[in-house]
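A.B. asks: Give me coordinates for this.
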Amino acid sequence: MDDSAARLSVHDFSKTDVGLLQSKELNQYILETNVYPREPEPLKEIRNATASQPWNFMITAPDGGALMALLLKLINAKKTIEIGVYTGYSLLLTALSIPDDGKIVAIDIDREAYEVGLPIIQKAGVEHKIDFIESQAIPILDKLLEDPKKEGSFDYAFVDADKANYLNYHERLMKLVRIGGLIVFDNTLWLGTVAWASDSLLDDRMKLIRHHMLKINKFLAEDARVQLSQVPVGDGLTICRRLY
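C.D. replies: From the prediction side, this is the model:
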């Protein structure tokens, strides 16, 4: 057997339903008891619409989404940034959670994926809150920072995009998000592989992303500018509260 054939890829992991808990039964208990009964109908619709997409595992985990919706309410978020939209599950939950006059700057390179969920977003009556920008994120963040009035003007940011740029996003968001605001990073436990002693069973893409997650996790743990909590929901959420 060729050694590369035994390596684990993103698609291999996407077929599992045990989550980070490594227990199918406990994962299902949490979803069926706490998450699905309270999940708004538009989010169910967008989750179902995404299921037929070839990269459907990229959707925000619904248990992670429930936590993010709670965070948005707790800080009374009104102005937010989202880097990495895909079909719009996390974008829709944010739009449902902020006030009617709230605004989201949503950045993604793939408008086609966004349009999978767009009819559901429109039906939910929250499209007016969203400024979708089809672009790489760093040029947009840099453009926002050219306006001094934009610094410290956002309440919340969610990052679920190219992992190689997580650190670059963090530095820019630390200027755009207000003191006391939140920056939330997705996939920071990377299917549990960040705790593995060796990456020999991973394919090249999995290895590379694991490397980036280890790097950002170490950096955030040492960043005195944030209060930090890494939560084992979904694929791992790291919640950063800007201190200064």
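A.B. asks: going forward, measure contacts and count neighbours with C-alpha atoms only.
C.D. replies: Noted.
A.B. asks: which residues of this protein fall in helices?
C.D. replies: Counting by DSSP state H, the chain has helices at residues 10-14, 24-30, 41-50, 62-74, 89-97, 111-123, 137-145, 166-176, 204-222.
A.B. asks: by how many degrees do the fifth one and helix 41-50 diverge?
C.D. replies: I take that to be helix 89-97. Orientation of helix 89-97 against helix 41-50 (axes from the mean of the first three to the mean of the last three Cα atoms, to 10 degrees) gives an angle of 170 degrees.
A.B. asks: Next: the last one.
C.D. replies: Using the same axes, to 10 degrees, the inter-axis angle of helix 204-222 relative to helix 41-50 is 150 degrees.
A.B. asks: what comes up buried for helix 204-222?
C.D. replies: 206-207, 209-214, 216-217, 220 (16 or more other Cα atoms under 10 Å).
A.B. asks: Show me what it is packed against.
C.D. replies: Here helix 204-222 touches strand 226-231, going by 3 or more Cα pairs under 8 Å, 6 or more residues apart in numbering; DSSP states H and E.
A.B. asks: buried set for the strand it packs on?
C.D. replies: Neighbour counts over strand 226-231 (16+ other Cα under 10 Å) mark 226, 228, 230-231 as buried.
A.B. asks: follow-up on the earlier one: can you lay out the helices of the chain as JSON lines showing distance to Y156?
C.D. replies: Formatted as JSON lines, the helices of the chain follow (distance: least, Cα to Cα, whole Å):
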{"stretch": "helix 10-14", "distance to Y156": "28"}
{"stretch": "helix 24-30", "distance to Y156": "26"}
{"stretch": "helix 41-50", "distance to Y156": "20"}
{"stretch": "helix 62-74", "distance to Y156": "8"}
{"stretch": "helix 89-97", "distance to Y156": "10"}
{"stretch": "helix 111-123", "distance to Y156": "20"}
{"stretch": "helix 137-145", "distance to Y156": "14"}
{"stretch": "helix 166-176", "distance to Y156": "9"}
{"stretch": "helix 204-222", "distance to Y156": "17"}
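A.B. asks: Proceed likewise with the subsequent sequence, for comparison:
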Amino acid sequence: MANLPLATSQTAKNVELTPAVHAYLLAQAEPPTAVQRDLIARTQTLGGPAEMQIPHEQAVFLTLIGKLIGARHIVEVGTFTGYSTLALALGLVPGGTVTTFDVSEEWTRIAQDAWRAAGVADRIDLRLGPAAEHLRALPQLPWVDLVFIDADKPGYSTYWQELVPRVRPGGLLLADNVLYAGEAADQDATGNASAIRAFNTIVRDDPRVESVLLPIADGLTLARKREP
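C.D. replies: Below you'll find the model as predicted:
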């Protein structure tokens, strides 16, 4: 029994996420503000790309995590229309800043409108351009409290390697879409799913952190930087 995978050696306690159960789950989260509702609606007008917006319950989780650790310095890779950035900004301590990276002026204009409406624009430092280049330019010392990665999937591993050294001991790193609609569990995964599968292995084997993969939305990695 000791050599069996954990999934077969313990009783499974996962719950089937039926529409009724999902609706109940959503009802337990703090409801979206008027600004958040407007941002959801505006993002939906983009059509297909709108699926990149994180669900509201995940936004509530991001805000709560920031508050729990007293986050002052947050780095986000992948802004899109700014829903996650807004959630992160709401979790900052007074005087804190979210530094967020994206490549789209069109999508981030929508984000900036929402940030101004929510009164958090002064807490957000938006930087446009290739994220890897911007990350390399950040101070090379452990000053970041919280990281959220939600961008191009092949870039995850690069972003991780740039950010882990810059996270303070006890700081957190979050990565979204780490189940990739379940495709990351396939040993023969291709494309983005293959990139996510490789990233998950890097995180699991990284001695600098302790981590867990949570079944929130499309899968969310939560990792804590170990003490030196």
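A.B. asks: Among the helices of structure 1, which comes closest to R241 of structure 1?
C.D. replies: In terms of Cα to Cα, the element of the helices of structure 1 nearest to R241 of structure 1 is helix 166-176, at 9.6 Å.
A.B. asks: mean deviation of the closest one from structure 2?
C.D. replies: Once fitted to structure 2, helix 166-176 of structure 1 is off its aligned match by 0.9 Å on average (mean Cα distance after the TM-score superposition for structure 1).
A.B. asks: Kindly name the residues of structure 2 that line up with that helix.
C.D. replies: Counting by TM-score structural alignment, helix 166-176 of structure 1 falls onto residues 156-166 of structure 2.
A.B. asks: And that stretch, what's buried?
C.D. replies: Buried, per 16+ other Cα under 10 Å, within stretch 156-166 of structure 2: 156-157, 159-160, 162-166.
A.B. asks: try stretch 43-55 of structure 2
C.D. replies: Using 16+ other Cα under 10 Å as the test for burial, stretch 43-55 of structure 2 gives 43, 50, 53-55.
A.B. asks: Distance to L64 of structure 2 for those - can I get that in JSON lines?
C.D. replies: Formatted as JSON lines, the buried residues of stretch 43-55 of structure 2 follow (distance: Cα to Cα, whole Å):
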{"residue": "T43", "distance to L64 of structure 2": "23"}
{"residue": "A50", "distance to L64 of structure 2": "24"}
{"residue": "Q53", "distance to L64 of structure 2": "18"}
{"residue": "I54", "distance to L64 of structure 2": "15"}
{"residue": "P55", "distance to L64 of structure 2": "15"}
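A.B. asks: Pretty sure L118 of structure 1 sits against Y86.
C.D. replies: No. Using Cα atoms under 8 Å as the test, L118 of structure 1 is too far from Y86 to be in contact (10.6 Å).
A.B. asks: Between those two, which is the more surrounded one?
C.D. replies: Y86 (27 against 18; other Cα atoms under 10 Å).
A.B. asks: Now check structure 2 for the residue matching the more buried one.
C.D. replies: Checking TM-score structural alignment: Y86 of structure 1 goes with F80.
A.B. asks: Ok, Q227 of structure 1 next?
C.D. replies: Aligned by TM-score structural alignment, Q227 of structure 1 pairs with E210 of structure 2.
A.B. asks: Its match and P165 of structure 2: what is the separation?
C.D. replies: Distance, E210 of structure 2 to P165 of structure 2, by Cα to Cα, to the nearest Å: 14 Å.
A.B. asks: quick one on the thing from earlier: so what's the gap between the match of helix 166-176 of structure 1 and the chain middle?
C.D. replies: Here stretch 156-166 of structure 2 is found 14 Å from its chain centre; the criterion is Cα atoms, centre = their mean, to the nearest Å.
A.B. asks: and the longest strand along structure 2, how far out from the chain's middle?
C.D. replies: For structure 2, the strand reaching the highest residue count under DSSP state E is reported as strand 167-176. Computed by Cα atoms, centre = their mean, the chain-centroid distance of strand 167-176 of structure 2 equals 11 Å.
A.B. asks: tell me which of the buried residues of stretch 43-55 of structure 2 is nearest to T221 of structure 2?
C.D. replies: Nearest to T221 of structure 2 out of the buried residues of stretch 43-55 of structure 2 is I54 (Cα to Cα; 14.2 Å).
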